[in-house]
Structure formats: C-alpha cells, structure tokens
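sequence first, then the predicted structure, then my questions.
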Amino acid sequence: MGLAGGMGRGMRGGGPRGPQQKLEPGQRPDTRRVLSLFAPYRGTLLVVLALIALGAAAGVVSPFLIREIVDVALPEQRADVLGWSVGGLVAVTVVSSALGVSQAMLSTRVGQAVMHDLRVSVYAHLQRIGLGFFTRTRTGEIQSRIFSDIGSMQAVVTSVMTQIVSSAAGVLMALVAMVALDWRLTLFSLVALPLAVWMNRRVGRRRREIVRIRQEKAADLSAGIQESLSVSGILLGLTMGRSQALTEAFTDDSRGLADLEVRSEMAGRWQMAVFTTLMALFPALTYLLGGHLLFADPSGSGVTIGTLVAFIALQSGLFPQINGLLRVATQVNSSLALFTRVFEYLDIPVSIQDAPDAVALDADEVRGVIRFEGVTFAYPGADAPALDDVDLVAPAGKHTALVGATGSGKTSTGYLMARLYDPDSGRITLDGHDLRKITRSSLADSLGVVTQETYLLHSTIAENLRFARPDASDEEVERACRIAQIHDHVVGLPEGYATVVGERGYRFSGGEKQRLALARTILRDPPVLLLDEATSALDVATERAMSGALDAVARGRTTISIAHRLSTVRRADQILVMSHGQIVERGTYDELVTRGGVFAQLAAQDSDQEDGAPVPEPGT
C-alpha cells in the first residue's frame, strides 16, 4: 500500500476517489473537441499559419539558389549570378529567422491563452458541480488534474500544434521542390515512409497508455503529499508513530513514478533510432542513384551536378522534418491521455444549478419562512435514506432547533436547507419559493451557514472575515467580532486583525476558530441563520457568554440551530427531535422534557455529560 493509498484511505474512509463516469483506459477524446479549444483564437492562428507558409516557402528557395551557383555561376564564372545567388541565400536566412521568431511568439501566446481557458473552465466547473463530488474525491487528485495534467499539456498547446503545421508545410514545400528537381529521386527518398508511419502509430498507442498510468500515479502521489504533509497529516503521523512508514511508502511511490517516467520517455526510442539511422543513409544512397542517372545521361538533360547537390540539400532538410513530425505526432498521441483526464472533470454533470426560470430574491425582503414538504433524500450509494418523508416549518423570526443522536439526519437537513443537495422527492421552500427555483447566489445571500467543521483561509483575520463581505468597514468587522465574543482576543494579538491564521486556522483553538466563523457569518447579516453545531468547540463558560450575543443577533431573523449539546437550545421557540431520518417529537424544551420521550433521554444524557458521569445511549 503506497503513501496515497495508506494515508488517503485511512483518513477518508476508502470511498470512491474520482468521477463516476470515467472514460475507459483506451478511450480517446474527440479530436474535434481538442481543436475546439483553439477556436476563440482562429484569427491569430490564421496569421501563424500564414507565417508558417511563408517560412516554408522561403526554406525551399535556398536549394534552387545553390543549383544556380553550382551549375551556372561557378562553371561559367558569372560574378553577377554568384552575387545575387549569395545575396538571396543571406536574405532567405534573415527572413526565415524573423518569421520563425514572430510565429513562435504568436503561437506561444495562443497556447498560453488556451491553457488559461482550460484551467479556468475546470476550476469554474468544479465550483458548480456540488458537494457530493468533493466528499468522494481527494483534494490532491483535483490539484493534480488542474496543475499536473494541464501543465503537462503545455508543450502540446503552446508549440506542438504549430510545430506540426510548420513541419507539415515544410515537408510539403520540400516535396514539391524535390519533384520539380527530379521525380525519380523523390520517389526513392520516400520508400521508407510507410514503415515510419506504422512504427509511429504503434509507439503512440504504447506511450499513451504509459502516460495515462503515469498521471494516475502522479495524482496519487500528489494526494498523498497533500494529506500527509498537512498540519493534520503531520499530527497523525507523529502521534501514531508512522512517520518512518510514511517516508518509506513515499519512497516506493516515487520510485514507481520515476520508473514510469523512464518508460514513457524511452517508449519507441529503438524503433525511432532505426528509422533515424535509415534516414541518415539515404543521402549517401541518393548520391549513388543520382550518380548512376548522371552517368546514364552524360548530357545532363536529366540530372546535373547542381540538381543533385540541390536535391541532397532539400533531402537533408526533409528527413529531419519528417522525423520531427513523427516524433511530435507520437507526443500528441500520448498527450491525449491528459486531455481525457481533464475532459473527465469537465464532463461531470452539475447536480445543483439554477433553473431556467429561477428568481433572485432580495435578501432585505426575505421574511425567512422555511418549509419542508414530504422531503426524502438519500446520499448516492447509501442503503437507507438520510431523510424520510420529512415535514417541518421554521417560522419567520423564530429559533428552530434540530436535535437527535448521531446519524439521525440533522446535518443532512441543514445541507438541504442550504441547497448543497436537492431532495429526491418533496420540496423545500423559502417564503413559498421552491429552493430549486431560487438563484443560488441569492439563496447564499439570504441564508448564512456556520458549520461544525470550521474552515479558515491561510490569510489574515481581517481577510478571512471579509471573505463574507469584501466591502465591510473596519467598524463592521469589529462589531461582528464583538458579537461573536472574539474581538478582545484578536486585539490582544501582536498584529491584531492583521494576524495570519495559518493553514486551516491552526494557530487558533477550536473555540476561537468557531467564533471567527460566527463573526464571518454575522458580518453578512443574512435574514436566515443556520448554525450546524456552531458552538460545539466552545467551553461551557464561553458558550454561555455567547448565548446572549447570539440571541441579540438572532432577534428578528429566522435561526435554525443543529445542536448536539442541548443546553444551547433551551430558549428555542421550537425543538424538532430527529431519529433515523424522521422527526419523532416537536415542542419546546420544557414540553419535551416533561413528555419523557426520546428528547428527555437525550437531555438526561446531556446533563450527565456536563457533570462528567458516563451515561447509557438513549433507548438502552
């Protein structure tokens, strides 16, 4: 088991790692789809093609000037012919160099623009495909596809495509010139071409498969590094005494990747070496054939010395062009595995998106009535539904609490309220509007969420808070932090609000991170507030100190709190008790305790836990 497998499966539970509609290993993407990436830049590409054509035309002029020098200028001692022929050779060299630089600059710009478009397309698509994909895919693998796969395609999209066209144009021009010089020598020069094409196709198939496996291994290695070298990964490795084992696993994975790199680089090298050697022999063989043709026709009406010299010059330029064209074709063929991996992500369907007739709600006008009507929902691949025919109403401006044992469906209810998932049946409404008919952006403006897994960016405190509202003033930021009971702690730091929180906020305790997350949501001032275990990391004293502040924030707005510690929901207007995806009890805290049902057992357990005594599970 390698580094990525050991750390990834150990930390993520061994679920599926990637998109479910993955293409088969040998399947190639549609070539038209690859070429469509260049469509927005067709104007610039036409200029590049024109420069390539001019460069190729200039390249075939030189052999004819050489023939004039050998057949006319030198034998007849024609200084004028020699002068303009040499001047023409110099001019061709200068023009070819200028055209080459211009063509390289434009093609590189187009290539980098295509790379940029592809990266942005993948990133934007991943932002829209929904939470479910990310619960089964490792972050390191996603990063690998965006950076490693697209980065490895850089040579293809920046230079290889134009190199193919350039080489093809050069080959075509050279062949036309060679036929013009002598068709018999031209046919002889191309006798080995079918063998070269056959070898190239065979090598391309082999290299494409190696590249596919190499990129999968590279993605695993990247995911393993991201997991094992994160703060959590380092803590896990050190506390479990697995640092040496992880290093050994990384060594094995890295060695395997290095072997694949060698195999990818060396695939078909022997076949191409044979072809290159054969091509190197052709000029000598052409001299032999040309000499026999010259001897058979001494008058020079067929092949002259100048013709033979010019032909060898063209041939010397043709064979490297053909060889380069075949090498590039092999490279493009193998790079199709990279396009396949990137297109896999672009082809993942967007599960949560705006309906064509979706309306944008004005957050200032939202009352905040949330209603579930016969809602049933199951996670993909789950054996049982997380929610089963749930009906509930969270009245406007009131505090509704969801409580229940682990796995009862509380968090799933919150996910559906925030429309991170859509229900399989039934509907959820906000002020009478089906959530599926509300734009996602306006729903995010109307409903603020604080989750139990607090996430802070590796940035300053102020920048983390302004992630919710970039235009917030310093006074508004401080007010939100005062409400969340974190302002005094922040100003006590040496750099205050300019303090960098560290990766995922690891410079702060769990309670401090949760208070910062609360402040971030408070800063948005949404009409509906969803708190998913938002105070689970706070000590009892801090939690009690915050309760009054949260009550002040919640006043006048709809608040839904998903709670594990029941002391946080004593003053809720209504409490919904969940079990196995259903609401089994409803009422206020006192009513439910008096009733002596599931909630009463949970409350007794909660009270005993605060006292530090072990308690049985509810229902035992």
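In hand now; what should we look at?

okay, CA-based contacts and neighbour counts for the rest of this
OK.

what is the burial count for the residue lying closest to Arg515 once chain neighbours are set aside?
With C-alpha to C-alpha, 6 or more residues apart in numbering as the criterion, Arg515 has its nearest non-adjacent residue at 5.4 Å, and that residue is Ala484. Under the neighbour criterion other C-alpha atoms under 10 Å, Ala484 is assigned a count of 25.

what's the next secondary structure element after the strand or helix carrying Ala219?
Assignment of secondary structure by DSSP states H and E places Ala219 within helix 193-228. Counting by DSSP H and E, the next helix or strand C-terminal to helix 193-228 is helix 231-239.

can you give me the buried ones in that next one?
Of the residues in helix 231-239, 233, 236-237 count as buried by neighbour count, 16 or more other C-alpha atoms under 10 Å.

how about the helices in the stretch 401-550 of the chain?
Along the stretch 401-550 of the chain, the stretches classed as helices by DSSP state H, counting those that start in this stretch are 410-417, 440-446, 461-466, 474-483, 487-491, 510-524, 540-554.

picking that back up, what helices and strands are in contact with the helix holding Ala219?
With contacts defined as 3 or more C-alpha pairs under 8 Å, 6 or more residues apart in numbering; DSSP states H and E, the packing partners of helix 193-228 are helix 3-12, helix 139-143, helix 231-239, helix 243-266, helix 269-296, helix 305-346.

ok, now with 7 Å
Contact analysis of helix 193-228 by 3 or more C-alpha pairs under 7 Å, 6 or more residues apart in numbering; DSSP states H and E lists helix 3-12, helix 139-143, helix 243-266, helix 305-346 as its packing neighbours.

also this one, for the comparison:
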Amino acid sequence: MGSKKPTAAEIAQARNVSLRRIGALFTDHRRPLSVVVLTIVASSIVGMASPFLLREVIDTALPERNVQLLVWLVIGMVAVAAVTSALGVVQTWISTTIGQRVMHRLRTDVFRHLQRQSIAFFTRTRTGEVQSRITNDIGGMESVVTSTATSIASNLTTVVATAVAMAALSWQLSLVSLLVLPPSIWLTRRVASMRRAITAQRQRELADLNVIIEEGLSIGGVQLTKTMGTGPAQVERFTASSSRLIDLELRSELAGRWRMASMSIVFAAIPAVIYLAAGLPITSGSMSIGTLVAFTALQSGLFRPLMSLLNVGVTVTTSLALFARIFEYLDLPIDVDEPARPVPLKAPRGHLRFEDVTFSYAGSNAAAVAGVTLDVPAGSSLALVGETGSGKSTIAALIARLYDPTAGRVTIDGVDLRDLSLETLSSIVGVVSQETYLLHTSVRENLRHAKPEATDAEIEAAARAAQIHDVIAALPDGYDTTVGSRGHRFSGGEKQRIAIARTLLRDPRILILDEATSALDNETERAVQRAFDELARGRTTVTIAHRLSTVRNADQIAVVDHGRILENGTHDSLVDVGGRYAALAA
C-alpha cells in the first residue's frame, strides 16, 4: 500500500526550519563544545604525523637499515595511535553528554509546553500523535543531536589537515585527488532532498501507528474491540500501517544509495589514477616511493572524512523534517496562559460571579454559553440543571478556567480568573467530573496526587468522607493496592468516590460536582450526598445533575438551555413559577 504524501504546508514548514534555531539548542554548552573542538583539532594534527613517519620508514630507515631510527619511528606511530584514541574517547564522552542534555531539554520543553495547552488542543489532537512527537520524533534526532556537531568538526578538521599535508607532499597529485569533490557535493544535495521528504512521511506513519496502538491496546479499546468483534479489523489496520512503514524505511535507507555507491567506486579508483600519474614520464623522476605511499595513505584518509561530511549533510537535511515537527509543537500558542502579573488571593472566600459571559468553541459558529450572568455568594450552593448538551459542563469548565470566555468575565472574590495564577486557581477550585481518571499507581498515590504533602491520616480522612475507606481497606494491600490502568479494577461508583476523596483532600473553597454521583447506586449516592452536605458548609458548591432530587436543597438553581440561563431561583420558587424547571421536576 502506498504511503500518504506530505502536504505543501508540511513541506514548506520543513524547509523553513532555521539552522540557527537548531544551533541555539547548544548555546548553553559553549564551554564543553570548545573543549571538544580543541580535542578534535589536537587529534587531527597529531594524526597527520603518521604519513610522514611512514615516509621516513620507507625512504630512510629501511634502505639505510637504520634500526635505531626505525625503532623511534615505530614508537612514534604507536604513540600517535594511542594519543588519537585517547582524545577520541574524551571527545565521544563530552559530545554524547552534551547531546543527551540537549535531547533532555527538548523532551522536557515539549512536555512542559503541551502541559500548558488548553483542553481544546487535546480534544482535537490524537493522543498517539502527541506521544509520537515526544518519543519517535525526538528519538529520531538523537544521532544528529549527539554526534553531528562533533562529526562535522572532526571530519572538517581532518579534511583540512589532510589537504595541507597532501599539498606539502605533492601539490600536483593533490589536484588530481580533489577533482571528484564537485560532483560529490551535487549528488549529496540530491540524496539529502530525497531522504528529507521520505523522513517526513515516515514520522507521520509512526504517529498513525502510535494512535492505532493507543486505541487498540488501551483497556477501553480492548473492551470495545472484544464486545464489537472488531479484533481482526484492528489487526488488519495495524498490519497495513506497519507494512507502509516497511516501505518507507526501505526507501529511506536506499534513497540515493546507488548514487553514493558510484561515488565510492570513483573514490576507490583515485589511488590507481595517482599511481598512473606518478609513473608518467613527466613526473616519474620527481617523487620517491615513500612520498607516493605516504600520499596514497593520506588520500585514503581524506576521502573517508570527506564522505562522512557529505553523509552528515544528508543526515542534517533529513533531520529537518523531525525538527519541523518538534518546533511546530513548541510554537503552538497558549490559549489559557499565566497572567503577566498574577493577582494574589491569600485568603479566598469563594464568591463566584459570571458577568455577561459568552463562550464559543473553536471552529463553531454557535455560542456554547451566551450572556450568562450568575452571582454565587461565598459558602452558598448553585445547581445547574438542563438537558444534555445545554451548556452546563461548559459553564463549570469556565470556572476551572479550562477555557477562557469569548466575552464577559468570571471572577472569584472580584478578581478575574485570568488575573489569577493557574496554581492559585487550582488550589481554590476543585472539580469532580462524571469522567473519572485514575493513575496507574497505588490508591494512596492517586489520592496524594492532589496534595503531595498529605499525611496518611489526611488521606484516610478524605476517603472516609467520600465513603470509600472501607472498600480500600478490604483490598489485598489496602491503600498500597495498584488501581490498574485507568482504575479498571474498581467499579464506576468506587472510582468516582476515589475521585471525590482526591478532590476533598485539597479542601478547595469552590467545589464543582459535574455529575459527580451519576455512577453511584441510590444507597451509595445518599451516603456520599450526606458527606457532601457536611463538607459543603462554608464552601461554595456548584453542582451539575440530571436527577433533580440531588439539587432541590441548593441555595439557587439555574436552568440552562442552549447556553443561556432560562430560570434562576430556589426549588420552591421555580416550581411555583411553573416554567421549564417545574416541567423537569414533574
């Protein structure tokens, strides 16, 4: 099966990656890089002594049978090899350390930047795609980041030093050797362009493969596959993607191989041309055997780093596709960002207000919330009721600042949420939603996730308040029992009570319960509701529920329809009005 072609925008983006921006990744490592460069230069200079030592062996020590000179020349050769090897180890150690630190910085920068993205980004982006950028794309750049700079410096220094040494031995033969350089550079540029396009396709296919794995091998995905009988289709989908990867990997490895192989043949033929040139009548009497042998050794030592330089050029150009994908994520704008000058709120009371708030989701022409005005005094309770899709959860999301209003503002104690630091806001507002997410770790660590410094006594108290302590205590390892992937070892009601305990552990001033008891049976719901009633004293509570029995005692009830507030009042007053709420309560 054919692989997908890159779009014009993706190709343009890969071309526009700045080498200066890539180089900026190494700016914090100038000193160790300087040491690496000095080590490379020293190694290249020392290594250039070998051909001259060889010439002396052939032209002087052996013909004259000068054993003492021969011994010193051999010792010199061994010393040169030992010094260059030692310098090579030092160079590799420092350059690899630098490369790994740059890789670490890229990974953490991308992860940190994605953590700051709004919920809107994650709703429109496949999870497997995000994972692929952090693992496959950054992992694919490892060889470039860890060894490219030193490889360029090492090979370039070697080429320059070798060229100087060759000219010193014979400038005529040097000209013959360098005739192959222009076609080599031209071929390399062609090969690099081919591989860059293929690399972009390969990384997109890897991302698709990650998505298939995420969707097909997660707990929810496996359950869906087994209940729907779509296992064979999933395997076929995975197989097709993997087959496309085989094709792309082969194309990437073989791209330009015949062209580069042709250059290798030419390079191998150069020594024969040198021997021919040395044997011509016009030059045969002007060159010793030792000079010819030394020059041939230098020539072979020139083309090896020269080919490495050309291959590095191919690798760097190819990696531009990877850098483009990483920089694309790093350049994503932050929709919900930290304020430039956060307003401190040291003793929040929890007075919540909506002031003519309107909000629309990206790409939607219709407002999800339209002209909402609400006033929830500190310590009081608000219930949001209405049909599914009426905008209740969106209103709750605006309180937690998962989104920012398109117009109007939401305030806590008179301060616009956009003027509070995200850390301050998260300490004030706690959310228990209808979709419970548990980490794949112990129950204790799941609870402590909300408050890392919490003691075991505090954790147990929160679990008791959420009516889940007895269930946890009965587990094989109690609070140290691993919950399993996404908490699937627990029932829906148990997961929600753990989530409730996790939120209560933070003791937020404003508590949002978005269908928080929807997965509980009637008896458990009554027990948890009693705990909520006790804990809600002195705390502002916003409750979203379909079952009106859970909200009839709220201080105010707002009926939401298509993002607007149709009615607002107490249970009794709304029933007396005989409007939408009365119809729902009937």
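Received, thanks. Here the structure is a predicted model, which is why all the values come from computation and not from measurement.

hang on, the earlier thing: the residue nearest to Arg515 of structure 1 touches Gln514, doesn't it?
No. If you go by C-alpha atoms under 7 Å, Ala484 of structure 1 and Gln514 don't touch, sitting 9.0 Å apart.

show the contacting residues for the counterpart of the residue nearest to Arg515 of structure 1 in structure 2.
Residue-level alignment of Ala484 of structure 1 against structure 2, with TM-score structural alignment as criterion, gives Ala466. If you count contacts by C-alpha atoms under 7 Å, 6 or more residues apart in numbering, Ala466 of structure 2 has them with 497, 500-501, 528, 531.

next one: Ala466 of structure 2 from Ile544 of structure 2, what distance?
In this structure, Ala466 of structure 2 lies at 18 Å from Ile544 of structure 2, with C-alpha to C-alpha, to the nearest Å as the measure.

and Thr358 of structure 2, what's its match in structure 1?
Under TM-score structural alignment, Thr358 of structure 2 pairs with Thr376 in structure 1.

doesn't that match lie inside a strand?
Yes. Checked against DSSP: H, G, I helix; E, B strand; the rest coil, Thr376 of structure 1 lies within a strand.

do you know how far it is from Ile428 of structure 1?
Taken as C-alpha to C-alpha, the spacing of Thr376 of structure 1 relative to Ile428 of structure 1 amounts to 11 Å.

neighbour count winner among the two?
The neighbour count for Thr376 of structure 1 versus Ile428, taken as other C-alpha under 10 Å, is higher for Ile428 (25 against 21).

aligned to the more buried one, what sits in structure 2?
Using TM-score structural alignment, the partner of Ile428 of structure 1 in structure 2 is Val410.

with adjacent residues omitted, what lies nearest to Pro51 of structure 2?
For Pro51 of structure 2, the nearest residue in space outside its immediate sequence neighbours is Ala294; the separation is 4.9 Å by C-alpha to C-alpha, 6+ apart.

does the one you found touch Leu54 like I think?
Yes. Using C-alpha under 7 Å, Ala294 of structure 2 makes contact with Leu54 at a distance of 6.3 Å.

does the residue of structure 1 most remote from its centre count as helix, strand or coil?
Among residues of structure 1, the one most distant from the C-alpha centroid is Ser299; the distance is 68.8 Å, by C-alpha atoms, centre = their mean. Here Ser299 of structure 1 is recorded as coil under three-state DSSP.

that older thread, count of neighbours near the residue nearest to Pro51 of structure 2?
Around Ala294 of structure 2 there are 22 other residues, counting by other C-alpha under 10 Å.

what's the counterpart of it in structure 1?
When the structures are aligned by TM-score structural alignment, the residue of structure 1 matched to Ala294 of structure 2 is Ala310.

do the same with Ile98 of structure 2
Here Ile98 of structure 2 is matched to Val110 in structure 1, going by TM-score structural alignment.

now swap in Gly140 of structure 2 and tell me
For Gly140 of structure 2, the equivalent position in structure 1 is taken to be Ser152, counting by TM-score structural alignment.

nearest residue to that match in space, please, no chain neighbours.
By the measure of C-alpha to C-alpha, 6+ apart, the closest residue to Ser152 of structure 1 outside its immediate chain neighbours is Leu338, 7.6 Å from it.

got a list of what the one you found touches?
Contacts for Leu338 of structure 1 were tallied using C-alpha under 7 Å, 6+ apart; they are 149, 153, 212.

residue in structure 2 paired with the last one?
Read it as Arg212 of structure 1. In structure 2, the residue matched to Arg212 of structure 1 (TM-score structural alignment) is Ala200.

from Leu422 of structure 2, how far off is the nearest residue to Thr436 of structure 2 once chain neighbours are set aside?
Excluding the flanking residues, the one nearest Thr436 of structure 2 by C-alpha to C-alpha, 6+ apart is Gln496, at 6.0 Å. From Gln496 of structure 2 over to Leu422 of structure 2 the distance is 25 Å, taken as C-alpha to C-alpha.

have a look at those two and say which one is more surrounded.
Comparing Gln496 of structure 2 with Leu422 by neighbour count (other C-alpha under 10 Å), the higher total belongs to Gln496, at 26 against 19.

from what I can see that one touches Leu438, true?
No. In this structure, Gln496 of structure 2 sits apart from Leu438 without contact. The criterion is C-alpha under 7 Å, and the distance is 9.5 Å.

after the one helix or strand Asp80 of structure 1 maps to, next one along is what?
Secondary structure assigned from DSSP H and E places Asp80 of structure 1 in helix 79-128. Scanning forward in sequence from helix 79-128 of structure 1 by DSSP H and E, the next helix or strand is helix 131-135.
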